[in-house]
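Asker: this one's sequence-less:
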């Protein structure tokens, strides 16, 4: 007998070899029907897994993140089975679960049309209705090659595992068999509701030199009502997509002749950028003691070779010149750290000088793959609120905590604080070529960061392989309206680059020491932040961030002079205001201002001019009442100064 510790620290005994599925049935049939996979001592496994020793068992459902992944991955196999029924010549590639659903890549003669997707959905319904059992079996490499002999992409994947001498895992449902590690559902019948959402092109393994495949995106749920709610949320997301809102409201545009990933900020977008930039710079300098630098946009390859970027990041850089032909080769900068380090190196430093906090509004360039470009979220030229803190080891915790504090304050002020999650990004010791430094240095840096995060009380996850090549990171993550997660802000501990650059300080005892360095951003990427703000607020940004905060609307040309008086009073109070002098009807002018998401409209006519007042129409309400000019200015200044969101 073995002891199995269940939820709530309940311990039950079972015969060794009992499957998780049978344990779920023993607990309750309701749990068995809802179960998708399980965790045994924290490791995600299939429900078919037999338990052979004492362990902690957590049975997962669709409500759990890993449970969703299992559900969606099983649905991807149903999709692939349906495609093979309808298009037998299609070659299978991969079909993983992703945020919000799943996809499967196929090599087909021509991309699937909308009519094809409808046929595939209908075939999937038949497979689900048949409630075919999903069975796992193991195979030798030789047997696996025979099974997959007509699937070139599977054979390629198979060969990567065949040399390890392990048996290969397959899953079978009805007449469909796929090379797969799992886990999977017990049968196809659990996938009650699904929708194929689109078909696009995708290179095999993301390599533009390899075959272009047809990728079918989809999602699935245990209940039709859940699918309907999800699809409704997708439609709302499309309305809020910054690519749509940002262009409609004229915050940014793009031009084919300029290039992909190189957006143009229009006057509204440039004004929002300026507002954010001034706010961040003032906050960093006045409240956190940063000193500003301004460094070149490019440098010789020599600089990047010292930092390690040439060896570890060259493919992500825009290189100007050819090392074999040119005496000097330059590259546009993908970061500012080596530039600011040279500012530090320009003079001697004592332990009394530290910490030194360098800040810079830094324009950077990264050679992102064309398939990764998305509006302002992922671009090739972008600007970040970059900073590097040079400090003594005894200052690390306090300075790191202040970097996190600064980031949280900024995110609170702009209104994104509730949308964030935190990730400790660690190195991958199995991928040594990707990183510099020794395992001991990495253990020390990661241990320091973990202790600081625990002291702060941040709820964070850990991710192997996501660290920078020189040190671990706290990545502050955020999702766009489509559920795609990106990093918005990073705070990194670097114990390595100071030595590579020869950066030292004179300690109390007169010895030369290498400082610790913190790399950090406070707002992150301005372009990405603008995109997220447009999406979160559907274009109706908080008043303090709006390019135009007030529109003054005279009832007729007879009141243009009074409208200008109001306008001047607003501008004198530091309020961004305009006047709509057009000879249009009042209703039209008001609707135009509302469509522009302008927070306040001040209607002025005979009564307002006589009483020195304004009729207020707020974006959030139809009628804000009548106020004196002074009272309105006092009210809106309070809203702006307090950064009300």
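Answerer: Alright, I've got the coordinates. In this text the structure is predicted, and so the values were computed from the model without any measurement.
Asker: From now on I want contacts and neighbour counts done on CA atoms only, so please keep to that.
Answerer: Will do.
Asker: Helices of the stretch 1-150 of the chain, start to end?
Answerer: Read by DSSP state H, counting those that start in this stretch, the stretch 1-150 of the chain holds these helices, from start to end of the chain: 20-27, 29-34, 65-86, 114-130, 141-147.
Asker: and what of the stretch 201-350 of the chain?
Answerer: Using DSSP H, counting those that start in this stretch, the helices of the stretch 201-350 of the chain run over 224-240, 242-248, 267-288, 301-307, 309-312, 337-345.
Asker: and residue 100, which of those is closest to it?
Answerer: helix 224-240 (8.7 Å; CA to CA).
Asker: thinking again about what came up before, can you tell me which of the helices of the stretch 1-150 of the chain is most buried?
Answerer: helix 65-86 (a mean of 24; mean count of other CA atoms under 10 Å).
Asker: gap between the residue most central in space within the chain and residue 427?
Answerer: The central residue of the chain, meaning the one whose C-alpha is nearest the mean C-alpha position (CA atoms, centre = their mean), is residue 486 at 1.3 Å. When CA to CA, to the nearest Å is applied, the distance between residue 486 and residue 427 equals 18 Å.
Asker: same thing with residue 619?
Answerer: Between residue 619 and residue 427 the distance is 48 Å, computed by CA to CA.
Asker: before we move on, the earlier item: which one of the helices of the stretch 201-350 of the chain has the most crowded surroundings?
Answerer: helix 242-248 (a mean of 20).
Asker: now residue 262: how far from residue 252?
Answerer: Distance, residue 262 to residue 252, by CA to CA: 10 Å.
Asker: Settle it for me: which of the two has more neighbours?
Answerer: For the pair residue 262 and residue 252, the greater number of neighbours falls to residue 252 (23 against 19), based on other CA atoms under 10 Å.
Asker: returning to that earlier point: right, and the helices of the stretch 1-150 of the chain - which one's nearest residue 372?
Answerer: Taking CA to CA as the criterion, residue 372 comes closest to helix 65-86 out of these, the separation being 22.7 Å.
Asker: how far off helix 114-130 does that closest one point, in degrees?
Answerer: 110 degrees (axes from the mean of the first three to the mean of the last three CA atoms, to 10 degrees).
Asker: And helix 65-86, what does it pack against?
Answerer: strand 35-40, strand 55-61, strand 97-98, strand 101-107, helix 114-130, strand 212-221 (3 or more CA pairs under 8 Å, 6 or more residues apart in numbering; DSSP states H and E).
Asker: And here is the other one:
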């Protein structure tokens, strides 16, 4: 008589071993309809799984993250089934869940077309409406290999060869389609109601450029039609906000094959970029940082000492000189910061030492991974390295975390999630060191009352890290800032400070970036604001437009006055109609347009217009200047509060 313990602590006893579906039905008909799968003693299983012992059970519904992942993975199987029915010559490979959807890779003689996707999606809806039962079975390794080889599914057979001996091999069948899969899955295809195929792209088998090129079909799946419609609306809005499109429209930057993955900044884009640096420079100065700079190219020996040569070599650009010395473009700023700390004797009175650097780094990213400003090979980090005593470590973590939240708030990001990534399998340093470092990060978050999620095994090779995830204006999440604690690099470089007893001690090193990559953060800002930046950040804050050439001198004088007041201003003196000029600069997303005709010139006034078309009236020059200066006021005019600069009390 199995006894089933539910998440609320209640128990139910069954005369015969029940399935997960039986337990759901015993609890209530609503739950029976909502359940997709279950977790038996924390192991995910299908609704058909029979529980033949006392166990703890939680039910998975479509409204949970786990349930949504099951819907999406089951939809990937539905996609593969539809493709096999429409294109019998296609071979199936893998179909995992990804963020907000799924994909499935196929080996086929030609690329799939948009018309193919329409046909495939229509067949998927037919198969879902058929409400085909989804069943699971296990096969011995040799039988499973023979099964897929007999069907001509050679990629599946290859996958089985890579699965460790002794691991169960399960297959899931729906109708005439059967696929290798760990599961769990929905009980029937009828549970898949809200899905859409989104695009097709090329992909290498197992991500290896030396292997076959496959066709990857992407899709998305949601619990209901309303959630799907909301997602598609977000995608449509994201397309309008694409920073690559807006970058061209607003004349901010471009890319060129002569320097793959490197940005060519135009004047307006570079102005925006410099505003970010100026903002961060001021905030860091306010928070007690000093600014430094280190070389872009350093000897291989330095990278061997740091461990990057052995852990990051494939992503480094190197060169060999005529005397056979090997140098590398720095992929990280950390070793340079250590070298700076090592210059001269440091006392405990010098700590904490907070060194900031806007360092250029270079990392080889595969060409297929490059994506506008969001994934580049050459970028600038707002890096900082904090050297402190072990006793100061948690306080410095808390200060950095508080600064992160304060800075993101200035850019309009009020929703920030935190992830704690712990020790990876491939790492340097002993477990005692990792315990101390992980406790410093988690302890700081706990003291501050900040919720966080743990990502086991996702830390850097030299230390655990916090990742700060921003939610933008249309609900998308972006991982930006990081904070890492490190006792390993100080050990490897043998740096020290002198304590109160004149003894040499090893400092703790904190690695901190708030924007992360300035290029990437710029791309995120472009999409977050849809190119219409806050006035304080806009590359051009006001454009002075003339109606005729008679006002040219007056417009030039206005621009000079605006610039003397610290505003970014320009004039459009072209011999074009004023309506044309207004439309053009509205599309350029200039926050303010100052229109001057003959009446304004004679009366010393300006007709001011906001980007949204609001006419702010004819203003005197003094009132015009006052309004613009007030509108362009930077958040730097609001000093960080004491809670942003000091850690909370324990």
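Answerer: Structure's in. What do you need? Bear in mind that the values here come from a model prediction, so they are computed numbers and not experimental data.
Asker: Stretch 200-214 of structure 1: how far from the chain's middle?
Answerer: 23 Å (CA atoms, centre = their mean, to the nearest Å).
Asker: again with stretch 279-296 of structure 2
Answerer: The chain centroid and the centroid of stretch 279-296 of structure 2 are separated by 24 Å, computed with CA atoms, centre = their mean.
Asker: mind checking the end-to-end distance for it?
Answerer: Terminal residues of stretch 279-296 of structure 2 are spaced 23 Å apart (CA to CA).
Asker: show me what contacts whichever residue in structure 2 pairs up with residue 209 of structure 1?
Answerer: In structure 2, the residue matched to residue 209 of structure 1 (TM-score structural alignment) is residue 210. Applying CA atoms under 8 Å, 6 or more residues apart in numbering to residue 210 of structure 2 gives the contacts residue 204.
Asker: Also residue 133 of structure 2?
Answerer: With contacts defined as CA under 8 Å, 6+ apart, the neighbours of residue 133 of structure 2 are 174, 175, 187, 188, 189.
Asker: just residue 433 of structure 2 next, same as before
Answerer: Taking CA under 8 Å, 6+ apart as the criterion, residue 433 of structure 2 is in contact with residue 487.
Asker: how about it, what's its match in structure 1?
Answerer: Under the alignment (TM-score structural alignment), residue 433 of structure 2 pairs with residue 441 of structure 1.
Asker: what helix or strand does that match sit in?
Answerer: Element membership for residue 441 of structure 1 (DSSP states H and E) is helix 439-456.
Asker: average gap between that helix and structure 2?
Answerer: After superposition onto structure 2, the average distance of helix 439-456 of structure 1 to its aligned residues comes to 1.7 Å, using mean CA distance after the TM-score superposition for structure 1.
Asker: Please spell out which residues along that helix are buried.
Answerer: Applying a neighbour-count criterion of 16 or more other CA atoms under 10 Å, one finds 441, 442, 445, 446, 449, 450, 452, 453 buried in helix 439-456 of structure 1.
Asker: burial of the equivalent of residue 295 of structure 1 over in structure 2, as a residue count?
Answerer: Mapped onto structure 2 by TM-score structural alignment, residue 295 of structure 1 lines up with residue 294. When neighbours are defined as other CA under 10 Å, residue 294 of structure 2 has 18 of them.
Asker: before we move on, what about the one 4 residues further on?
Answerer: A count of neighbours around residue 298 of structure 2, defined by other CA under 10 Å, yields 17.
Asker: Tell me the secondary structure at the residue nearest to the centre of structure 1.
Answerer: Counting by DSSP: H, G, I helix; E, B strand; the rest coil, the backbone at residue 486 of structure 1 sits in strand.
Asker: got a list of what it touches?
Answerer: Shown here is residue 486 of structure 1, whose contacts under the criterion CA under 8 Å, 6+ apart are 477, 478, 479, 480.
Asker: And what about the equivalent of the first one over in structure 2, helix, strand or coil?
Answerer: With TM-score structural alignment as the criterion, the equivalent of residue 477 of structure 1 in structure 2 is residue 469. Applying three-state DSSP to residue 469 of structure 2 yields a three-state assignment of strand.
Asker: Show me the strands in the stretch 351-500 of structure 1, by range?
Answerer: 356-365, 381-391, 420-426, 460-464, 473-479, 485-494 (DSSP state E, counting those that start in this stretch).
Asker: once the two are aligned, what's the mean deviation for the second one against structure 2?
Answerer: The one in question is strand 381-391 of structure 1. In this overlay with structure 2, the average offset of strand 381-391 of structure 1 from its partner residues is 0.5 Å by mean CA distance after the TM-score superposition for structure 1.
Asker: Which part of structure 2 matches that strand?
Answerer: Counting by TM-score structural alignment, strand 381-391 of structure 1 pairs with residues 378-388 of structure 2.
Asker: so who does residue 59 of structure 2 touch?
Answerer: Each residue near residue 59 of structure 2 by CA under 8 Å, 6+ apart is listed here: 20, 24, 35, 36, 37, 38, 39.
Asker: how much space between it and residue 557 of structure 2?
Answerer: Residue 59 of structure 2 sits 71 Å away from residue 557 of structure 2, going by CA to CA.
Asker: just to revisit the earlier point, which residue, other than its chain neighbours, is closest to the match of residue 295 of structure 1?
Answerer: Ranked by CA to CA, 6 or more residues apart in numbering and with sequence neighbours excluded, the top spatial neighbour of residue 294 of structure 2 is residue 336, at 5.7 Å.
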